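A.B. asks: need coordinates for the following:
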Amino acid sequence: MSWVILVVSGLLEAVWAAAMQSSKGFRKWRPTVLFALAMAASMGGLAIAMLEIPTGTAYAVWVGVGAVATVLLQLARGKERMSLVRSLLLVLLVGCLVGLQLVS
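C.D. replies: Okay, here's the model as predicted:
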């Protein structure tokens, strides 16, 4: 269950990153509230996951899931473009995250 919580927390990292950008420097209240809620839930989930997963592994997976999800979210929103090299690097990153889970 800790791994599920960790992955969901990583996905919430993408939500708060996008909300932070949309808040325009915390001047728009709705994205600012979404940012605060998503960040609190993301950090809380990371803390819960670290009760059973080693800190280094949990943090690396949390950041990695958040990074991949953020890129994919920005691609879906049309804010970034995908290239072959970028695709390969994202696949490599996901492979490393799966590897960390397998050796834990």
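
A.B. asks: alpha carbons only for contacts and neighbour counts from here, please
C.D. replies: Will do.

A.B. asks: state the helix or strand in which residue 89 lies.
C.D. replies: helix 84-103 (DSSP states H and E).

A.B. asks: try residue 21
C.D. replies: helix 2-22.

A.B. asks: and the helix or strand following that helix, how far out from the chain's middle?
C.D. replies: Later in the chain than helix 2-22, the nearest helix or strand by DSSP H and E is helix 29-49. Centroid displacement of helix 29-49 relative to its chain, using C-alpha atoms, centre = their mean, to the nearest Å, is 11 Å.

A.B. asks: okay, buried residues for helix 29-49 please.
C.D. replies: 31-35, 38-43, 45-47, 49 (16 or more other C-alpha atoms under 10 Å).

A.B. asks: quick one: the helix or strand that it is followed by to helix 29-49, angle?
C.D. replies: Moving toward the C-terminus from helix 29-49, the next helix or strand (DSSP H and E) is helix 55-76. Here the directions of helix 55-76 and helix 29-49 differ by 150 degrees (axes from the mean of the first three to the mean of the last three C-alpha atoms, to 10 degrees).

A.B. asks: can you check what angle separates helix 55-76 from helix 2-22?
C.D. replies: 50 degrees.

A.B. asks: helix 55-76 packs against which elements?
C.D. replies: helix 2-22, helix 29-49, helix 84-103 (3 or more C-alpha pairs under 8 Å, 6 or more residues apart in numbering; DSSP states H and E).

A.B. asks: another for comparison:
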Amino acid sequence: MKDWTFCPRCGDRTRLDGDGADTHVRCPACGFTKYDNPLPTTVGLVLDGDRILLLRRAHEPRKGGWDTVGGFLSGAETPKRTSSAKGWRRSAANSGPSASPGRIRRSTAKRA
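C.D. replies: Take a look at the predicted model:
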């Protein structure tokens, strides 16, 4: 992590932020953040015809930005189970009592 002296996005000097396991490289000029986190992750795409479900990030890094469904694998979860569970928890699709992962009802939310 300490060898990330310059930002790959804008070329400005970076600095180390955070403590302990949360230490990361951050560029004060453009906001680029690099976490040294070699954990396995999963990413999924939720499609509806020619549309794709994008989620608004609620937390850093990139809070407020758009993202796909995904997250870190934990314990003995399979990639398929993790994608399903993460997408389920992070979307508005679970708005009804009969909805469950694997059987998601069409949302009644208004489109932007």
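
A.B. asks: report the TM-score for the pair.
C.D. replies: Remark: TM-score between the superposed chains equals 0.28 [TM-score structural alignment, normalised by the length of the first structure]; 46 aligned residues with a C-alpha RMSD of 4.2 Å.

A.B. asks: who touches the helix holding residue 89 of the first structure?
C.D. replies: 57, 60-61, 64-65, 68 (C-alpha atoms under 8 Å, 6 or more residues apart in numbering).

A.B. asks: buried subset of these as a PyMOL selection?
C.D. replies: In PyMOL, this line selects whichever of the contacts of helix 84-103 of the first structure come out buried by 16+ other C-alpha under 10 Å:
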select buried, resi 61+64+65+68
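
A.B. asks: and the helix holding residue 89 of the first structure, how far out from the chain's middle?
C.D. replies: 14 Å.

A.B. asks: flag every buried residue along that helix.
C.D. replies: Buried residues in helix 84-103 of the first structure (16+ other C-alpha under 10 Å): 90, 93-94, 97.

A.B. asks: let's have those in JSON lines, adding distance to residue 19 of the first structure.
C.D. replies: Below are the buried residues of helix 84-103 of the first structure laid out as JSON lines (distance: C-alpha to C-alpha, whole Å):
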{"residue": "90", "distance to residue 19 of the first structure": "22"}
{"residue": "93", "distance to residue 19 of the first structure": "24"}
{"residue": "94", "distance to residue 19 of the first structure": "23"}
{"residue": "97", "distance to residue 19 of the first structure": "25"}
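
A.B. asks: which of those sits closest to residue 73 of the first structure?
C.D. replies: Taking C-alpha to C-alpha as the measure, residue 73 of the first structure lies nearest residue 90 of those, at 13.1 Å.

A.B. asks: closest to residue 74 of the first structure out of the helices and strands packed on helix 55-76 of the first structure?
C.D. replies: The nearest among these, by C-alpha to C-alpha, is helix 2-22 at 7.9 Å.

A.B. asks: packing partners for that closest one?
C.D. replies: helix 29-49, helix 55-76.

A.B. asks: closest to residue 15 of the first structure out of those helices?
C.D. replies: It's helix 29-49; of these, that one is closest to residue 15 of the first structure (C-alpha to C-alpha) at 6.4 Å.

A.B. asks: which residues sit against that closest one?
C.D. replies: So helix 29-49 of the first structure is in contact with 2-3, 5-6, 8-10, 12-13, 15-17, 19-20, 22-23, 26, 58-59, 62, going by C-alpha under 8 Å, 6+ apart.

A.B. asks: for stretch 63-77 of the first structure, same thing?
C.D. replies: Contacts of stretch 63-77 of the first structure (C-alpha under 8 Å, 6+ apart): 7, 10-15, 17-18, 80-82, 90, 93-94, 97.

A.B. asks: understood, closing this out.
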